[in-house]
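[1] no sequence on this one, just coordinates:
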């Protein structure tokens, strides 16, 4: 099996590739993390990795005044998407993909934190996201912002609170505002790292998040594995 290269840009240590990591390794990918705000992202060739993954984080996609490296991520994504190279954005990563494609990112009418089902579009049901249909499993949501659907993109999923939960662009780019890669005991790190946000969000608590995580993780792990495996097979060149 020929070795492939995956570049994953990480914003906080605990929001990593999650269940994607063993899938990628089993598919022959060598994973390399770059730490946003620490590593020089301008040194990265946007065309070089076989797969680029932009991970989540608690900052806003348009917060360049405080986090100038976001402009570097947008430039990296803009070139990558224009070349139709395999690209995956998760939560903040999806929002940055939307920005790179010229769409606006803005505060959602309500914050989504916790486990909830997706409503798939016809296009979503026809592709790999069918494994995450709300009738099958719940996924983890953890965001306060949302985005317009970029021109030329195809909406794949929505929720009651957020019309644009996922989109495809071209043949090899997928943006997921929710988390299908995160489940199980690893989320205890999220409960610690996001303690201030949890405490400040009405109706959200660590005990409830922990109970829901225990209830839904096994199904999400299996369905998420199927979803990402199918997508990887479709975009590999």
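    The structure has been received and is ready for your questions. As the structure is a prediction and not an experimental result, all values here were calculated from the model.
[2] going forward, measure contacts and count neighbours with C-alpha atoms only.
    Fine.
[3] Buried residues, stretch 24-42. List them.
    Within stretch 24-42, the residues that count as buried by 16 or more other C-alpha atoms under 10 Å are 24, 27, 29-31, 34, 36, 41.
[4] right, and out of the residues you listed, which lies closest to residue 67?
    residue 36 (9.3 Å; C-alpha to C-alpha).
[5] Go ahead and confirm that closest one touches residue 11.
    Yes - with contacts counted by C-alpha atoms under 8 Å, residue 36 reaches residue 11, the gap being 5.2 Å.
[6] and the longest strand seen in the chain, what other elements does it pack with?
    Across the chain, the longest stretch assigned as strand under DSSP state E is strand 105-116. Under the contact criterion of 3 or more C-alpha pairs under 8 Å, 6 or more residues apart in numbering; DSSP states H and E, strand 105-116 touches helix 92-100, strand 139-147, helix 206-235.
[7] cutoff 6 Å now
    On a contact count with 3 or more C-alpha pairs under 6 Å, 6 or more residues apart in numbering; DSSP states H and E, strand 105-116 meets strand 139-147.
[8] Run through the neighbouring helices and strands of the strand it packs on.
    Here strand 139-147 touches strand 105-116, going by 3+ C-alpha pairs under 6 Å, 6+ apart.
[9] Residues contacting the helix or strand that the strand it packs on is followed by from elsewhere in the structure, which ones?
    Downstream of strand 105-116, the first helix or strand assigned by DSSP states H and E is strand 119-120. Residues outside strand 119-120 that contact it (C-alpha atoms under 6 Å, 6 or more residues apart in numbering) are 156-159.
[10] another structure for you, compare them:
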């Protein structure tokens, strides 16, 4: 399987997704958009992973590569690829499928529980999750409106839409299960100005104080990807 990922800033790489892909012998390619690298053609990859980043989906003037990135994502979905978006990546997916991305009522930064829907927990893709997993958040915007074809599968007190599935093969996550300690340190170092005092914003010390949460999130991500690959291979998506 050929996995391609889109990276928006140097400090947000796919983390445990890369580890999983390497352990399973998959071909990994990438586009570093902040370096203005050339995007791939649709025939170059099977799965597309879209990373997070501090920019917003509507900031095309400051980040002109967003225009072509959205076209690539839309074409990948139309081509029937498996597409996974994380935080900004999930928002980009929501935008190209006809949803809306707006400022969330609360900024969410830190470790917080989400609630998975009963439908999600009955799916083999999510059956191993607890009802309220604690996941890592770092966002101010969110996919506040989803099209009818998308199914919201997670919510929290701070954010109504935490995850969605679109046409069985496209997944948007507002939260991060791929983050390693190095990625979280990079976020703290590069985006510290976003950590304003608020009800759902934890301190840098709190963010870095839970290696057990990081390990558990990485394990959930690997289990999700393994099940997704198996169902994709069997034609069950």
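    Yep, it's here. Treat the numbers as computed from the prediction; the structure is a model and nothing was measured.
[11] Buried ones from the contacts of strand 119-120 of the first structure, can you make that a PyMOL selection?
    Buried subset of these, written as a PyMOL selection, criterion 16+ other C-alpha under 10 Å:
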select buried, resi 156+157+158
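[12] Take the contacts of strand 119-120 of the first structure and keep only those in helices.
    Among these, no member is found in helices (DSSP state H).
[13] so can I have a markdown table of the contacts of strand 119-120 of the first structure showing distance to residue 192 of the first structure?
    Output for the contacts of strand 119-120 of the first structure, formatted as a markdown table (distance: C-alpha to C-alpha, whole Å):
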| residue | distance to residue 192 of the first structure |
| --- | --- |
| 156 | 31 |
| 157 | 29 |
| 158 | 28 |
| 159 | 26 |
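[14] In the first structure, what stretch matches stretch 76-86 of the second structure?
    Using TM-score structural alignment, stretch 76-86 of the second structure corresponds to residues 80-90 of the first structure.
[15] mind checking the end-to-end distance for that stretch?
    Terminal residues of stretch 80-90 of the first structure are spaced 16 Å apart (C-alpha to C-alpha, to the nearest Å).
[16] Kindly report the same for stretch 141-154 of the first structure.
    20 Å.
[17] Now do the contacts for the residue nearest the centre of the first structure.
    Nearest residue to the geometric centre of the first structure (C-alpha atoms, centre = their mean): residue 90, 0.9 Å. Residues near residue 90 of the first structure by C-alpha under 6 Å, 6+ apart: 55-56, 176-177.
[18] please redo it, this time with the cut-off set to 8 Å
    When contacts are counted by C-alpha atoms under 8 Å, 6 or more residues apart in numbering, residue 90 of the first structure touches 53-56, 175-179.
[19] Can you tell me which of these comes closest to residue 108 of the first structure?
    Closest to residue 108 of the first structure, out of all of these and judged by C-alpha to C-alpha, is residue 177, at 12.0 Å.
[20] what does that closest one align to in the second structure?
    Using TM-score structural alignment, residue 177 of the first structure sits opposite residue 174 in the second structure.
[21] cool, and residue 196 of the first structure?
    That one, residue 196 of the first structure, aligns with residue 193 by TM-score structural alignment.
[22] Pretty sure that match sits in a helix.
    Yes - checked against DSSP: H, G, I helix; E, B strand; the rest coil, residue 193 of the second structure lies within a helix.
[23] separation between it and residue 230 of the second structure?
    For residue 193 of the second structure, the distance to residue 230 of the second structure - C-alpha to C-alpha - is 41 Å.
[24] who's more crowded, these two?
    A direct count of neighbours by other C-alpha atoms under 10 Å for residue 193 of the second structure and residue 230 places residue 230 higher, at 12 against 8.
[25] follow-up on the earlier one: save the buried residues of stretch 24-42 of the first structure as TSV, and put in secondary structure too.
    Formatted as TSV, the buried residues of stretch 24-42 of the first structure follow (three-state DSSP):
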residue	secondary structure
24	helix
27	coil
29	strand
30	strand
31	strand
34	strand
36	coil
41	helix
